[in-house]
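K.L.:
Need a 3D model of the following:
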Amino acid sequence: MQQDPADMTPEDLSHAGSVVDKAIEYMMEQQIAPISIASALLGGALGLLARTMDDRAVASVLRNALASVESGELNEARQPPGDTRPA
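P.N.:
The predicted structure follows:
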């Protein structure tokens, strides 16, 4: 089964995001270190991608993620809510 991320419906993506957010919230409440949470989520995501996509498609997803980091898209996550200053 080959799943293209562009084929995901907004409802699926929103639902999946909500489930992951709740899992992260739960793990934080359990005092699990953020790096451990992130590593486990990344490992699980890579495993899922490997089972559902060929290597070229997985590499494309990873390149897109890296481009987001390099372009500064993640800076929003580092700012406190309501802070509109550039990160």
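
K.L.:
okay, CA-based contacts and neighbour counts for the rest of this
P.N.:
Fine.

K.L.:
now the helices for the chain?
P.N.:
10-29, 34-52, 55-70, 75-78 (DSSP state H).

K.L.:
now those helices as CSV including mean neighbour count and distance to residue 3?
P.N.:
Below are the helices of the chain laid out as CSV (neighbours: other CA atoms under 10 Å; distance: least, CA to CA, whole Å):
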stretch, mean neighbour count, distance to residue 3
helix 10-29, 12, 13
helix 34-52, 13, 6
helix 55-70, 13, 9
helix 75-78, 11, 27
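
K.L.:
I have a second one here; can you model it like the first so I can compare?
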Amino acid sequence: MDEFATEEQIMQAGSMIDRMVKHMIEQKIPPIAVASALLGGALNVLSASLPDEAILRILHNAVESVQSGELREIDETRQ
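P.N.:
The predicted structure is shown next:
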């Protein structure tokens, strides 16, 4: 799968994920369980379509976002 996603497709997928997350939280599934399942699913999707080096770059960027506080800044703008 070397297909690139359009902005519309990304927004559609994000909207679907948001609805699923909301439903799981309403069902009283602990947020850590929801997040762990989402992360595991995302890694499975990535591993099916990208080489390990690309996945590691994505994960490294995520670590850098946490370390720099950028992830918290994004979360704060949503509240």
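
K.L.:
Any idea which of the helices of structure 1 gets closest to residue 2 of structure 1?
P.N.:
helix 34-52 (5.3 Å; CA to CA).

K.L.:
by contact count, what packs against the closest one?
P.N.:
Secondary-structure packing of helix 34-52 of structure 1 (3 or more CA pairs under 8 Å, 6 or more residues apart in numbering; DSSP states H and E): helix 10-29.

K.L.:
Can you lay out the helices of structure 1 as a markdown table showing distance to residue 1 of structure 1?
P.N.:
As requested, the helices of structure 1 are arranged in a markdown table below (distance: least, CA to CA, whole Å):
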| stretch | distance to residue 1 of structure 1 |
| --- | --- |
| helix 10-29 | 17 |
| helix 34-52 | 5 |
| helix 55-70 | 12 |
| helix 75-78 | 33 |
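
K.L.:
Stretch 45-63 of structure 1 aligns to what range in structure 2?
P.N.:
Using TM-score structural alignment, the residues of structure 2 aligned to stretch 45-63 of structure 1 are 42-60.

K.L.:
okay, how far is it across the matching stretch, tip to tip?
P.N.:
15 Å (CA to CA, to the nearest Å).

K.L.:
So what touches that stretch?
P.N.:
Contact with stretch 42-60 of structure 2 is made by 1, 2, as judged by CA atoms under 8 Å, 6 or more residues apart in numbering.
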